[in-house]
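Trainee: Structure for this input, please:
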Amino acid sequence: MTVSLMVHEDFYSQSVASTVEYRVLMPPDGSRVDGLPLILHLHGAMSSSAFLDVAKPSYESAWTTGVLPPAIVACASTPTSGGFYIDYSDGPFWERLVGTELPEHLATQFALNESQAVLGFSMGGYGALKLAFRAPDRYRAVAALCPAIFPAESLDEVPAKNRPAILGELNHAMGAAPYGYSGNCVPTLLRQNIDVVRESALKILVDCGNKDEFALHDGSMYLHQLMLDLNIDHDWESLPNCGHADRGAERLAKALTFLGSALA
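Mentor: Below is the predicted model:
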């Protein structure tokens, strides 16, 4: 029995002034159903929309068991260096692409309702939290798996151990206008929009392995403690003896169950 249908397309993006490739995963009859929710699936560093191929069995299982309602799942290919799901001063505008332009484009191709959720892994987890905290009333839920976030809220305060290699590039890129570092820093963005986050129905899930090779557990713990201090309801899981990409299928299954409860 066919459980899902994968569509591989591209479109010209005004936000990044180039053609962007993307994949859409949906139930086999999804294109004939009126008004499905949209799940934005954000890939990690050094990856592409092909990441959705890896996630496909988990979505199929979630649909088969009923923990996730039928949905349109979309993943766009975005770069790491020069990308990072950040809007740069004079472009390109990668956050705008995934958060605004891609959903608007998909609405012309598929029957969508008003419900949206966003899920991301690593760099994608950073992008997912940024989208959700910037516009919390737009999303039903956000799930960030080992998000690439830091245990500090300014460029110079991020410890050296938390910005190895590509994470150092991300730390510097976060200072890009028009938002500047504060507008690209997940914890600061939460502080700035705290009233809207509190008033929204946004459901938040964050997980990270306590053996994360890139020390991302520190940033996730920082965000977790901040949400506790700010009295923001959320689901948090520190995974014992778990590295950056360990237990990926299990963690994705939990995330899809979480999103499913919010979208049901």
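Trainee: Going by C-alpha atoms from here, please, whenever you check contacts or count neighbours.
Mentor: Will do.
Trainee: Name the residues of stretch 5-21 that are buried.
Mentor: Met6, Ser13, Ser15, Val16, Val20, Glu21 (16 or more other CA atoms under 10 Å).
Trainee: where do the helices sit along this protein?
Mentor: Secondary structure of the chain (DSSP state H): helices located at 51-65, 94-96, 102-109, 123-134, 166-173, 180-184, 186-192, 194-199, 216-229, 248-263.
Trainee: Would you check that Ile204 makes contact with Leu145?
Mentor: No. Here Ile204 lies out of contact with Leu145, judged by CA atoms under 8 Å, at a distance of 11.1 Å.
Trainee: In terms of neighbours, single out the busier of those two.
Mentor: Counted by other CA atoms under 10 Å, Ile204 and Leu145 do not tie: Leu145 has more neighbours, with 28 against 21.
Trainee: Leu112 versus the more buried one, what's the distance?
Mentor: Applying CA to CA, to the nearest Å, the value for Leu145 to Leu112 is 25 Å.
Trainee: try Gly83
Mentor: Counting by CA to CA, the gap from Gly83 to Leu112 is 27 Å.
Trainee: Equivalent analysis for Asp233, please.
Mentor: Asp233 is 28 Å from Leu112, by CA to CA.
Trainee: Looking at the two, which one has more neighbours?
Mentor: Applying other CA under 10 Å to Asp233 and Leu112 shows that Leu112 carries more neighbours, namely 21 against 13.
Trainee: give the contact list for the more buried one.
Mentor: Asp34, Gly35, Leu36, Pro37, Leu38, Ile72 (CA atoms under 8 Å, 6 or more residues apart in numbering).
Trainee: Just give me the residue right at the centre of the protein.
Mentor: Ala128 (2.5 Å; CA atoms, centre = their mean).
Trainee: before we move on, the earlier item: including distance to Ser238, could the helices of the chain go into a markdown table?
Mentor: A markdown table is the format used below for the helices of the chain (distance: least, CA to CA, whole Å):
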| stretch | distance to Ser238 |
| --- | --- |
| helix 51-65 | 21 |
| helix 94-96 | 27 |
| helix 102-109 | 32 |
| helix 123-134 | 15 |
| helix 166-173 | 21 |
| helix 180-184 | 24 |
| helix 186-192 | 18 |
| helix 194-199 | 23 |
| helix 216-229 | 8 |
| helix 248-263 | 11 |
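Trainee: Please generate a structure for the following sequence too, so the two can be compared:
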Amino acid sequence: MERIEHHASFGGWQEVYQHQSKQLNCTVNFAVYLPPHLKGEKLPVLYWLSGLTCNEQNFITKAAAQKYAAEHQIILVAPDTSPRGEDVANDAAYDLGQGAGFYVDATQQPWADHFRMYSYLTEELPALINSHFPVNGKQSIAGHSMGGHGALIIGLRNPAQYQSISAFAPIVAPTQVPWGQKAFQTYLGADQNTWRNYDAVTLIQQTSQQLPILIDQGQDDPFLEEQLKPQLLQQAAQIQNYPLILNLRSGYDHSYYFIASFIEDHIRFHAQYLK
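Mentor: Prediction:
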């Protein structure tokens, strides 16, 4: 594991690391924000998963999250959105291939050799964070768009590992929208029963252990009606009596201007469960 960036930020350090991933079978970057803390002090972790076309840089340079992570003494971890490299399969479309891992473990070739973001994020990356940074064992997960989908499905499938979940403009029902259907057909194949393992609406209907969920959705988001459909998750949560907060934000779109406007709320939300 090699540190490739190191910047002072709000009394702490914004860093980027690079390592050879066994799950992804390639070299991978991930960002870590270490808030100011006392020597020997252990802190909770908030994982952030970014959206289509993003990498570890988008969140750390655009979300303005470090200030609030420093105030609440939370370590922020922001991985890349997919495996990358000359030997990694890719597609010319922005919503498939490198930059568009969809946080699944691909079963179809040529993707299966590298596109194992689900296992990377639930097994390999947490093991690295736990062994190299001053963590106390408590963690939560958040994300945006495709990354909001990732945060929801990872949290819902692994409720014992997380304290809380949040998302900005998440893809909540990928089996029912074009982005998800295209990705799942490509990565997982034609058997739609396998798709359901990565669909938040399906998972919230099946889970017996509940985590608090916060979602913010811009009402001027151009992807709202076709790709995001937060009302589907809200309806499923109401039927299950699941603790879900959905905020519809007038005037806001899908951009990091939206995320930066409400990231303080999300970090404060997680902080109450990470204490």
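Trainee: how near is the most far-flung residue of the second structure relative to its centre to Lys275 of the second structure?
Mentor: The centre of the second structure is farthest from one residue, Lys39, which by CA atoms, centre = their mean lies 29.1 Å away. According to CA to CA, Lys39 of the second structure and Lys275 of the second structure sit 19 Å apart.
Trainee: likewise Asn158 of the second structure?
Mentor: For Asn158 of the second structure, the distance to Lys275 of the second structure - CA to CA - is 19 Å.
Trainee: next one: Phe258 of the second structure
Mentor: When Phe258 of the second structure is compared with Lys275 of the second structure (using CA to CA), they lie 27 Å apart.
Trainee: ok, now Phe102 of the second structure?
Mentor: Using CA to CA, Phe102 of the second structure is found at 30 Å from Lys275 of the second structure.
Trainee: How about Ile267 of the second structure?
Mentor: Note on Ile267 of the second structure: its distance to Lys275 of the second structure, by CA to CA, is 12 Å.
Trainee: more neighbours, these two?
Mentor: Ile267 (22 against 12).
Trainee: That one matches what in the first structure?
Mentor: Using TM-score structural alignment as the criterion, Ile267 of the second structure maps onto Leu256 of the first structure.
Trainee: Go ahead and confirm its match touches Glu60.
Mentor: No. Leu256 of the first structure lies out of contact with Glu60 (CA under 8 Å); the separation is 10.5 Å.
Trainee: Read off where stretch 20-27 of the first structure ends up in the second structure.
Mentor: Across the second structure, the stretch matching stretch 20-27 of the first structure (TM-score structural alignment) is residues 28-35.
Trainee: Centre of the chain to that stretch, how far?
Mentor: 14 Å (CA atoms, centre = their mean, to the nearest Å).
Trainee: Ser238 of the first structure -> the second structure?
Mentor: Under TM-score structural alignment, Ser238 of the first structure pairs with Leu248 in the second structure.
Trainee: tell me the contacts of its match?
Mentor: Contacts of Leu248 of the second structure (CA under 8 Å, 6+ apart): Asp216, Gln217, Gly218, Gln219.
Trainee: how about the second one, what's its match in the first structure?
Mentor: In the first structure, the residue paired with Gln217 of the second structure is Cys208, using TM-score structural alignment.
Trainee: Am I right that its match is in contact with Leu216?
Mentor: Yes. Counting by CA under 8 Å, Cys208 of the first structure touches Leu216, with 7.3 Å between them.
Trainee: Need the overlap of contacts for the two.
Mentor: Cys146, Pro147.
Trainee: Neighbour count: those two, which is higher?
Mentor: Cys208 (30 against 27).
Trainee: Could you check how far that one is from Ala144 of the first structure?
Mentor: Distance from Cys208 of the first structure to Ala144 of the first structure, by CA to CA: 9 Å.
Trainee: same question, Ala17 of the first structure
Mentor: Remark: distance between Ala17 of the first structure and Ala144 of the first structure (CA to CA) = 28 Å.
Trainee: Same question for Phe121 of the first structure.
Mentor: For Phe121 of the first structure, the distance to Ala144 of the first structure - CA to CA - is 6 Å.
Trainee: Provide the contact partners of stretch 143-152 of the second structure at residue level.
Mentor: By CA under 8 Å, 6+ apart, stretch 143-152 of the second structure touches 48-52, 81, 100, 102-103, 141-142, 165-172, 174, 199-200, 228.
Trainee: What span of the first structure is it aligned with?
Mentor: Under TM-score structural alignment, the match for stretch 143-152 of the second structure is residues 120-129.
Trainee: Tell me who's in contact with Asp87 of the first structure.
Mentor: Contact partners of Asp87 of the first structure, counting by CA under 8 Å, 6+ apart, are Phe93, Trp94, Glu95, Arg96, Ala176, Ala177, Pro178, Tyr179.
Trainee: switch to 10 Å and redo it
Mentor: 15-16, 93-97, 173-174, 176-180, 184 (CA atoms under 10 Å, 6 or more residues apart in numbering).
Trainee: Return the residue of the second structure aligned against it.
Mentor: Asp87 of the first structure maps onto Asp105 in the second structure, by TM-score structural alignment.
Trainee: same deal with Val7 of the first structure?
Mentor: Superposed on the second structure with TM-score structural alignment, Val7 of the first structure falls opposite Glu15.
Trainee: and the gap between that match and Gln66 of the second structure?
Mentor: Going from Glu15 of the second structure to Gln66 of the second structure by CA to CA gives 11 Å.
Trainee: One more: Arg249 of the second structure?
Mentor: Distance of Arg249 of the second structure to Gln66 of the second structure, given as CA to CA: 23 Å.
Trainee: And those two? Which one has more around it.
Mentor: Higher neighbour count among Arg249 of the second structure and Gln66: Gln66, with 28 against 15, using other CA under 10 Å.
Trainee: burial measure for the corresponding residue of the second structure for Thr100 of the first structure, as a count.
Mentor: By TM-score structural alignment, Thr100 of the first structure lines up with Glu123 in the second structure. Glu123 of the second structure is flanked by 12 other residues according to other CA under 10 Å.
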